Every structure is written in structure tokens, then in C-alpha cells.
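In: show me the folded form of this:
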Amino acid sequence: MDVLTGRAAGTAAMAPPPAPLMPPEAPLAMPVQDLARWTRPARQPSTRPAGLWLRRLLVMGGAAGMTMVAAWQMYLVLSVGGLTLLEAVVLALFVVLFAWISFSCTSAVGGAIAMIGHGRPLGIDPHAPLPPVTHRVALLMPTYNEAPERVLAGLQATYESLQETGAGAWFDVFILSDTTDPDAWVAEEAGVLALRARLRAEYPGAERIFYRRRPKNIDRKAGNIGEWVTRFGGAYESMIVLDADSVMTGDAIVRLAAAMEAHPDVGLIQTLPIIVGGRTLFARAQQFAGRLYGPLLAQGLAWWHGADSNYWGHNAIIRVAAFASEAGLPHLKGRTPFGGHILSHDFIEAALIRRGGWGVHMVPGLEGSYEEGPPSLTDLAIRDRRWCQGNLQHAAVLPARGLAFASRVHLLTGIGSYITSPLWLVLLLVGLAISVQARFIPPDYFPSGATLFPSWPAQDPVRAAWVFAGTMAVLLLPKFIAYALLLFSARRRGFGGGLAAFAGLVVETLISGLAAPILMVVQSGGVAGILLGRDAGWQPQRRDDGSVPFTDTLRRYATETLLGLVLAVTAWLIAVELFYWMLPVILGLVLAVPIAAGTARRGWGAAFARLGLLRTPEERDPPAVLQRARALSEQLAATGPVPEAVGRLAADPALLAAHRAMLPSGGLRPKGDVGVERLVGLAKVEDAETLAEALAGLTAREKAAVLGDATGLDRLLALARA
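Out: So this is what the prediction gives:
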């Protein structure tokens, strides 16, 4: 066996694995929370910073003040000839949208104050000697139909880095699978056996790497974590929740665990995951933006959130007792997409933990937390569709009793991050309608009622230009604040120097500016679809290659292209000046297909890399843990595509023994289990005369159900050996 790649895992061992793939259970109750009832907890976090109200006054009061000034100026722009109904709509929309961007701007100003003052939430000093860990911590890696070699490569690199700290004995690792693809499921099992075999010689604790697959992925990721808590959570003080693309350094993990021990009234600590590994132009632009502007924005959030911070679903440490007692999510009333299981569970879990009296903190200054971004605009849109549905569900949680003020703000911003797209689109269309009215519809010189003046739309073009310039300044100011801070820090070398960083800022701004109108239309369509009752579903994410056939891209972005052409023709017919005024939006929409296709190509990303543009510190000088993860991923992927599950089990006795051992109830049908996939799959397998016939007749879910049934498994193996 090739112990480096894990090829033919288990063929060297003809006996079952030497240690169980799950530990003894340590149940912990996790009651479902009642959003309508709340008892004030006696516990309150002692980590709440002094003067927090002043910070919030600066951020929120500053945003309110900026919005009032902008609203007055916009009113003066629109009210030259009296405020018509359409102009009133534009004014109202402008006020809401300006408040949105000004809030982000003042939060960035707070981030600058925090970065200049070298703030360290919870006293975590990344440069101090590693503190000791004395309580058991679980690392949880949920996965859903991901490439097993990619997931396990990142996990192995994280595990090895953790062992190098000398504190590895305090940590257990759990791979929590919700995978429905049967071939990927068996590949996960084989991969875990191979991973333990690779690590066993050097790290005796490798037997504490566990694997569990749920036959039914009830409540998705939140249900996956919740099921682990109720079965095993009682044995652990804290859990670090990862994502399938997460990589963390042992240094960061140990510091998080020690901070949780040092602050017994803190329930959750969220890191700032840095986006890495981008190869397409779109991914590299996102990666650059996240690395340059992300720390500023995250520092701002941590600065005014205090102990009332948020949770982003991964790369965070959570006190198990706090999560179990406070974060049991209820099902929302009504039908999907608004009712049912809460999709964007992380915001709600953080709000409920804080409601229970625990502190929730963000520590953006702690290095060593990494993730990957979507490789293309299309992949971002697909992910956003699911997040959109989850965030709109937050409206049902907003009235919950006992939520902290900041928690309600988090929920509102989650809703606003998607509602603003249709608002921008409506603002654009109403503004265009005003222009059409002014150009083609004559003024009403004799409106009903007594009046001395005719009624027609009129605006102040000079003041409008200043309002536009001010709006753009507020929108772009956080980027330039981040760049200014970079110039006075040693981090600028990681971006290739000040000039290279500025060139990257310009390129990223152009790409994001062209993509913004496309995302506006895509997200508006997503919101409309959700309001019409269409469920977003739960699709696995692509992690690397963003390319798709050109015809698919053309079909996907036909609406955006057509809308751009309509806007271009309409604006040109009204006035050439209006056409040029709207050109940034028109260009993004008309060029939606080439923008989406081109930025999804690795070749374009490589070309910009050769020019030294959009570079990040992690690309220029990759941390050891990321180098190790990439090398392992390439080596494991070299084994070829995922093999067919039945043939793999039939050829590998050790893998087959482990597979049988991990089946719930030994593969016997629990009383009352009348799942359609299981029953239909068993019938198809029983009727089949050959393995090829059986596999051809089974759907993926039916095949997975049969592989999880002792009788069905035996029948498939008999066909394989016939």
C-alpha cells in the first residue's frame, strides 16, 4: 500500500481496524428553544468591554447622521419642481440604501480605530507563548458530498499542525458525514482508514480520529452538529466547528481553546477565516478583497459588537454546554421557503447563545484560520440563493424574546444583505421611469386643485452629481482606509508592496463593479423566487474549478444580458447623457456572459498572477499548513476518480469490515423505518440478476440506502462475486 496517497486503503490489513471509528457515547440534552418565552439568565458575560455604548453611538449615530445629510441633499435634488410620486419613491429608496452603505462605512472607521489601538479581544496575543490546554476539545468536520481527498487533506494538515504544538492529546477529531452519494460515502470510509494508518506510526493519538455518517441528513448542517452534541457532547468542554474547506493552524486552535478555558462565561469565539487557494480570476479577486479589506471590517465588527458578536458557521470554537442548553433550533411555522428548518443557522445559534447569558466574541487578529471561496460568479450565485432563503427566514426570529440588541442588528443585516439588491433594482427602474416621463410626457399645467405652478418632474443636475460623488465616496472609503493602514504596516510586503497593492485594489474594484449589477439581478431573482415559494435546496459546493460550458453560461445569464440591452437602448433614446450616466450598470449587464465566463477561467487568474496583481501574503509566502494541505490534496487526488462503492467493498475485506461496523443498528431496519429509498432499493436489488443490472436500476439515494442495509449489502456483494 502507498501510505502517502492511501491507494488501496486497507488491502495490507485483513482484519478490522484496531480501534473503533466512534468513541463511547456521552449524551447531552439539547432542548429545542422556545422563541416566544424567555427567562432572564443570572449569568452575564464579564468580557463586555467598557464604553461599548460609545462605540455603538459612533457607528450607528455616525451612519444615521450621514444618512440624514444625504437624504436632505437628495430631497433638494428631486424637489426642484415639487416632489412627484415617483420622485418620492426614489427618495425613500435612496435613504434606505444610503443608510446601508453608510453603516458599513462607519463600521470600517471603528475597525481603523481598533487596528490603530492594537485591540485584542479576550486578551488573545498571537505573539505570546502558547498557553496550556487542560480540557478536552472536539474538532468537528461536517461534510456533504464533498471530494473526500480534498476534505481529508485539509484535515490531516490541520491535525499535524495541532500535534506539533504538543497539546494534541487534548483534542479529538470527528468527521461528520451527511453524504448522500454512495460512492463518495464509501470513499470517505476508505479515506478515514487510510488517514489513520498514515498517521498512526507518528502520532499514537491518531486512533482518536473518528468518523460517523448519518443515514438521513435531518436539518442539514445544524442537525449534523446537533446530533453529535446529543450523542457525544457530554465528554467535551468545547468544540471547534470546521467546514469542508477549512484549514487551521495548531497555534490558532490551541489559543482558541485556552481562551475558552480562561473565560468561563464565554460561549463562542469566532475567528476571521482568510480566503486562500483561489486560482480563477474571480476567486483571486475575492481572495484579495478579503485579505485587504476583510481585517478592517472584521475589526470594526468586533470593536462595536463586544460580547454580542456573531457566528459564521465554521472556524469557531463553541462551549458545548452553552450550545446544548441554548442553541436547539426550532422549526419555523409555515411552509418552505419561510417555514421549516432554519437554513442560516449560525446567526440564530449565536443570538440564542447570547440570549442565554453567554458572551459571543470575534477575534479577527488571530492568524491561522483559512477557507476557500467560490471559484466563479456562478458558484457565488448558487451559494447565495441558499443563503438568501436562510437570511430571509431571520424575519421570523427577529421578534423572539430576550435577544440582545446587537443580535437583532445581526439578523437585520442578514436580511438587508439580500433585500438591498431588489431595492437597488427598483431604484434604477424608477429613476429610469422618471427620465422617460420627463422626456416623453408633457407636464400637467392645469392639475386638479388650486395651484400656481405646473406639475412635472424636475431635478437639480449639479447637486445630483455631488450626491452621486458623495455616495461613491462612502461606498469606496472602507477600501481606501484599509489600503492606507496597509501602507503603514509590514503586511504590505505580502501584497507585493504599496504600488502592487494599489493596482490590485483598482483591478478588484473594477471586477466587483462589473459584477455588482449582475449580482443585483441574480439576487433580486432569488428573492422573488423565495417570495413565490421556491425552495433553494441544498447543493454541494464546487471548491476549485469554476468553468462551465459556454452554452450553460449563455443560458444562465440571458436575463441579465437582455435587461442590459433594454436599459442601454432606453437610456440612449431618452438622452445620450443618461446613457453615459448609466454606463457602469449597462456594461456589467450587457457583458454578463463574458464576465462570468472569463473570470471563471484559471488561465485569466494565472495571467494576473504573473503580472503580480491580486497577490496576497498567503500566496506570496504560504503558511506551512496550507502548503501541506495542497500537497496532500494533489497526492490523494492522483489516485484517480472515486471508485464504485460495491466493487470497492467486495475487493477490500478491511474496508468492508469497517463499513459493516459503522452501520447504525448493525444494518438492521429499525422498527418503524419505512423509508421509500430503502424499500424500493431492496426490491430492485432482489430482482436483479447481475450487479450491473442492479446498479443501473438504483438511484444514488436508493443505492446508499441499500448499502446501509445488512441484507441489501449482502445481496449486492453476492452479485459482485457471482
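In: contacts, neighbours, all on C-alpha from now
Out: Noted.
In: endpoint to endpoint, stretch 125-138 covers what distance?
Out: In stretch 125-138, first residue to last residue: 23 Å (Cα to Cα, to the nearest Å).
In: strands of the protein, start to end?
Out: 137-143, 171-177, 209-213, 238-241, 247-248, 266-271, 274-275, 316-319, 359-363, 369-371 (DSSP state E).
In: now render those strands as JSON lines, adding mean neighbour count.
Out: Formatted as JSON lines, the strands of the chain follow (neighbours: other Cα atoms under 10 Å):
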{"stretch": "strand 137-143", "mean neighbour count": "24"}
{"stretch": "strand 171-177", "mean neighbour count": "22"}
{"stretch": "strand 209-213", "mean neighbour count": "21"}
{"stretch": "strand 238-241", "mean neighbour count": "24"}
{"stretch": "strand 247-248", "mean neighbour count": "26"}
{"stretch": "strand 266-271", "mean neighbour count": "26"}
{"stretch": "strand 274-275", "mean neighbour count": "23"}
{"stretch": "strand 316-319", "mean neighbour count": "25"}
{"stretch": "strand 359-363", "mean neighbour count": "27"}
{"stretch": "strand 369-371", "mean neighbour count": "22"}
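In: run this one through as well so I can compare:
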Amino acid sequence: MPPETPLAMPVQRLDTWDGAAGHVPVRPHAKPWLARLFVFGAAALLTAYGAFQMYEVVSVSGGTTALQYVLLALFTLNFSWIALAFTGAILGFLVLLRRPRTPALPTALATRTAVVMPVYNEATARTFAALEAMRAEIDATGLGRAFDYFVLSDSTQGDAWIAEERAFLELRARWGGDARLYYRHRAKNHHRKAGNIGDFVSRWGGAYDHMLVLDADSLMTGACVVHLAAAMEADPDSGIIQSLPLIINRNTLFARVQQFAARIYGPVIATGLSVWSGRDGNYWGHNAIIRTRAFATACGLPDLPGKPPFGGHVLSHDFVEAALIRRAGWSVTMLPALPGSYEESPPSLIDVAVRDRRWAQGNLQHSRIIGAAGLKPASRQHFATGIAGYVASPLWLAQLVVGIALVLQTAYVRPEYFTSEFGLHPVWPRFDPVRALQLFGLTMGILLAPKFLGLILALIDGPVRRACGGAGRLVLSSLIEILLSALIAPIAMLIQSGSVFQILLGRDTGWNPQRRDDGSIPWGDIVRRHRWHMALGLVTGIAAFAIATSLFLWMSPTILGLVLAIPISWASGQLSLGLALKRLGLLMTPEERRPPAIALEAGRLAARNAARGLDDADALRALHAEPDFAQAHAAMLPTAAPRPRGVIDTDRALAQAKVVEAHTLEEAAAWLSPKERMALLHDRALLDRLGRLEPNPA
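Out: Predicted coordinates for the structure are as follows:
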């Protein structure tokens, strides 16, 4: 690492805020009041209309029961969620009709930017390939001197750590004396990714005006990176500028559905969000540029009181950092039309569920932060939207349950003609079937409208339409995406509902590394994860059919998705199904038809790195076989603090005992646990002892 240039990063308070302590904007900035009035006003009116129509549906008998009022309340909450997405998508559609243009590439940069890639037990061949490809593209703009590159490792697996160091040393050697490539591994991944970035900013951030934050699967063209740096230079009040990453390089069925949806529908939603948010935007944690001093002064995250899942360190840190930096007077904006920002996505439904569990906990944890002092109303709205995104699933589940209960009551419970209150007619649940059908159509139209708006934009954009296989294939691809999404929706609803209930019961998710490669989940794991979903679908279907045919038909999409949960989940991770659709020209995106040059180069470099076995080598054997590499690894270790008397590191003590007793490398490798391996890899004396072991049994 370069010499430290510290920046003070004080921990922020959420209970108080002194507005005078924040940044004073250099320029006046108008708020997008008209856009906000349209989005929120129209959503409120639409929700009121939907609620009125639902009331008319359930009050046809002249009175309304308590259970019907519960159904009305649940419907109104769920309807408001989709109404807001609908009005935001309309705004984005209207803006994108004008086809915003990307500005010309700047010819000079006066500031310095650190390109930082946090990694956590990732595939080294791919992450370093992406960084190498990005560096080449940035240098090709002629402005490469403005950027330095940092790999910030939080890896807790010894093999991943040593693979990172080997890749770093090889890449730095290839880049030569002007590599400007640095690597740091943290012994303790305190506060996870937020702590990783915070450690960099507080120790080295003073040397850089900005930092471009990546994820391990991020890929950004040189033009995109330079445009972000120039946009930050041009706006002295900007704290964060977020790009819109598109999904690329996906081949399984589920991942290609996500890739298609993100490309065709995503810009409509993101553009609407960008317009009404204005300078009160949000941050998604990667593929964004950040002013380092603004981040340091405003984004020191506090630990929340109590234990996880609602207490402890902030899990979904990106929303919180955006809210805090905005509170401090800096703007947070988005450039959704800026091309050249890419990411990847999980390959199967189960992989998404694993990631989604952590996101659910992080977003629900924001209920402890949404009321923090000094936050902008739009920041609170971003928190509310994130929370609602997960609360919507149990609300939908509750609406289904209440609906079934009402149908049961209608079918089997006799009306009570002589109630405690005087009335000429009995009050018992009835429904207006015509209004119910009309309301169902309205709800489906609002729910699907963002998809249709994105499809319209793609159809009228000649290059996009042709790259997606023509109008016919584009429409058919959208229908396939809608069908598969409809089948997956009830499964995702139950998974998310289960996550929310677990979180409310106090179960912490932890932080597991993501599986990013294509590939299927073992059949046994699929059955184990989805057997209860299938059983619930069967029971619900049989019960609904026994109660009323109309109820069965109304619930058939939900029932079908749950009954087929196991084969749907299996199919989601299949490469063969995704590639078969690709051969037919379906679910194609422009980036898939004509892959960006940087994606091709990153793929070539990743294949080269993989052929060298970077991710396959055992850490202990690699260090033992290459004394020079072992010496370089030892040289990169930080100086250990003196051990307090009486405090014993159990993992290190066990590692020392096993290495001392071992006669050969094979014995040591077999005896050491993963934690003991990490303790050994952090200790120069134990590494020296390891190097003196015999390589093979006598």
C-alpha cells in the first residue's frame, strides 16, 4: 500500500444533527417539485381510487364485516406499492422518449480518483481480470494518470487470500513500475464491506479527491469511469454520483430472465427514480463515484443499539451512507443514461434467495434509521421503499389468507339474522363479481405497465429492437419473462415472507459470500428448500377447488407457481435452458448480441487467469513450494500488536502446536482447521516453521 494519508471519519449520531455543521452548497439547486407532485400525487389518487373500488366490491351487501375491512386495508397497502412504481415508470418513460445523449468525453481531469474493489472470498481469476480490463480501457482514454487501483480484501478463507496475493503480485509485475496497483488484506473484517471501505478512506483517502467503488462482479468502461470523474469535478456540491449497472454475461435461465428485465425495463424505473429524486438520490453500493472527504466527514456508520438482526453494525450500508451524505449538504445523484456500467447476477432462484435474506435484514434494519435526525424527506422515502419491498410479501400473503377466509365464510357460514344491533337485513360477506373482475384487471395493468413501457421504448429504438432479435422476438421474450416472473413470484413471496418472520424472531443472517458462476444447485438441496412451498401449493389448490371453482381459478397463478416450485427452481439454474433460448434469439439483450469490448477482454483475461490455477491452489502448499512468494506474503503482513499477557489466541496456539508437531507439509495441511490456517497465514514465525517442513511423507 502507499503511505497512509489519513482522513478523520467520525462516527455519526442518529439522534441529533446540527445543520450548520454540514456542507454549504456552492450553487443554488432547484428541487424537482413538479416531478414529485406527479409521482406521489398521482400514486395517491390512484391508490384512493383503487381503495374505493375495493370498498365497493366488498360492501355490496349494504354492510361490511371486520374481516372485509382487514382485506380492504391489506389491498390498499399493496396497491399503493404498485401504484407508486407505476407513476414513477410513467415519468421515466416520458423522459426516455427524448433519448438523452451522453456528453462528449472530457479531455482532461484535474482530480485524482481511487478505483477500489472490495473482495470477500471471491473468484480471483475473475476479479483481477475485470480490474485489468478496466485499467486498459481507462488508459486508452488518455486520462489514466488520474486513477490508482486498490484491491481491498476482507477474505476469510486462506486459499482465497493467497490467491489474491498471487494475482496481485503477477499483475503488478506486468504493469511495471507505474502500476499504481495496491492490495490490502484486513485480518478482521470488522463491519464487513462498510468497514472495508471505511478503513481505506480513513487511512488512505486523503490522497484522493474521489473513489470509484466497485463490487467483485463490477465492470465499467473507461469512458464511463472518466465521465463519472468529470461529472464529480463539474459539480462541487456532489457527494455521490451513481451509474445504472446493466447485467451481462449471464447464461442460466433465471439469470437471463433477470438480464433481459434489467435491460428492457430497468432504465424506465431507474430514470423515473432519478428524476423525482433529483439531488436527493440513492446509492446502491457499487459502480458509483464518491467524494472522499464528504464521505469521511458524513458517513462514519454507528453501531445500532441491541443485537442483530435489528441491532449491531449496519448491514445495508449504502442507503444509509446516501442519506447521511445528503444530510450533510452534499448531493446524491444518478446518471441512468450513462452507458458502460455493468454487473452480474446470481445464477439461480436459490442463489438470489440467499442474497435476498441478507438484503431483507438490512432493509428492515432501516426501520431503526428512518427517523434519524436531519434526514431529507426523500431519503426517508428511499428507506420506506426499501422496507416496503420486503414487507410487501407478508402483506400479499396475508391478503391471500384473508381472501380465502372470506370465501370460506361466504360459502359455509350461515348469516346471523338476529344480531345484537338492530337491522332489517343480515350482514354477511358478499362480493360484487363484476367490480372485482374490473379491479383485478386494473391491478394487473398497473403491475405490468412498467414492463410494457420498457417494451415500447425498446420497440421504437431501432438498434435495440434489432439487437434483441426484431420486434417479434422482443415481444415473445417479454411474454416469456412475464410468464416466468409470474410463476416465480409466489415462490419469492413465501421465501421473503419467511425471511421477514425469521428477522422478526431475532435470527441473524450473517454475511455469506455470493455464488456468481453459472451452474445448477444439487437436486437434493432444491427439494429441501422448496418442499414446503410445493406442499402448501397442493393443499391450497385442493382446498380452493373444494370451496369454490371461482376461488381456484382466481388463485390459479399462485397455486401453479407453488406446486411447480421444485421444477421451477431446478430449471432456473440450468445452463442448457438458458442457452437454448439464446440459440432461438429469445431473451436477448443488445449487450449479449454485441458484447462490449471490455466484457470480451475481461472474459479472455479471466480464462487466462483460470488456466494458471489461481483459484485452485492450496494456500499452504503454494507458500511452501515457492519461497519467494512466501517471503512476499510475509512482507505484506502488518506488524502485529504485542499480545497482552494472559490473553491467548486459541487458533494461533493450536496452529503452532500442530505445525511444531508435524513432520511434513501434508500432516500440517491435514491437521489445521480453516481458522487455524488463517492464524498461521497471519504469523511470520509460523510461516517460517511451515517452510521448513518436509514436502512429502517419508
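In: nearest to residue 556 of the first structure, of the strands of the first structure?
Out: Within those, the stretch nearest residue 556 of the first structure is strand 274-275; the backing value is 26.3 Å (Cα to Cα).
In: what range in the second structure does the closest one sit on?
Out: On the basis of TM-score structural alignment, strand 274-275 of the first structure is assigned to residues 246-247 in the second structure.
In: do the same with stretch 469-486 of the first structure
Out: Using TM-score structural alignment, stretch 469-486 of the first structure pairs with 441-458 in the second structure.
In: would you mind getting the average deviation of that stretch from the first structure?
Out: Averaged over the aligned pairs, stretch 441-458 of the second structure sits 0.8 Å from the first structure after superposition, using mean Cα distance after the TM-score superposition for the first structure.
In: in the second structure, what range does stretch 323-338 of the first structure match?
Out: Counting by TM-score structural alignment, stretch 323-338 of the first structure sits on residues 295-310 of the second structure.
In: and that stretch, how far from the chain's centre?
Out: The chain centroid and the centroid of stretch 295-310 of the second structure are separated by 19 Å under Cα atoms, centre = their mean, to the nearest Å.
In: buried stuff in that stretch?
Out: 295-301, 304, 308-310 (16 or more other Cα atoms under 10 Å).
In: how about the match of stretch 469-486 of the first structure: buried residues?
Out: Here stretch 441-458 of the second structure shows 443, 446-447, 449-458 as buried, counting by 16+ other Cα under 10 Å.
In: what residue of the second structure takes the place of residue 60 of the first structure?
Out: Under TM-score structural alignment, residue 60 of the first structure pairs with residue 40 in the second structure.
In: what's the closest non-adjacent residue to its match?
Out: Nearest non-adjacent residue to residue 40 of the second structure, counting by Cα to Cα, 6 or more residues apart in numbering: residue 84, 6.7 Å away.
In: next one: the one you found from residue 50 of the second structure, what distance?
Out: The gap separating residue 84 of the second structure from residue 50 of the second structure is 13 Å, by Cα to Cα.
In: cool, residue 16 of the second structure as well?
Out: 39 Å.
In: out of the two, which sits in the more crowded spot?
Out: Comparing residue 16 of the second structure with residue 50 by other Cα atoms under 10 Å, the one with more neighbours is residue 50, at 21 against 10.
In: the more buried one: what's it in contact with?
Out: 76, 79, 439 (Cα atoms under 8 Å, 6 or more residues apart in numbering).
In: out of the residues you listed, which are buried?
Out: Buried among the contacts of residue 50 of the second structure (16+ other Cα under 10 Å): 76, 79, 439.
In: redo those as JSON lines? Include distance to residue 358 of the second structure.
Out: JSON lines is the format used below for these (distance: Cα to Cα, whole Å):
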{"residue": "76", "distance to residue 358 of the second structure": "28"}
{"residue": "79", "distance to residue 358 of the second structure": "26"}
{"residue": "439", "distance to residue 358 of the second structure": "35"}
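In: sounds good, over and out.
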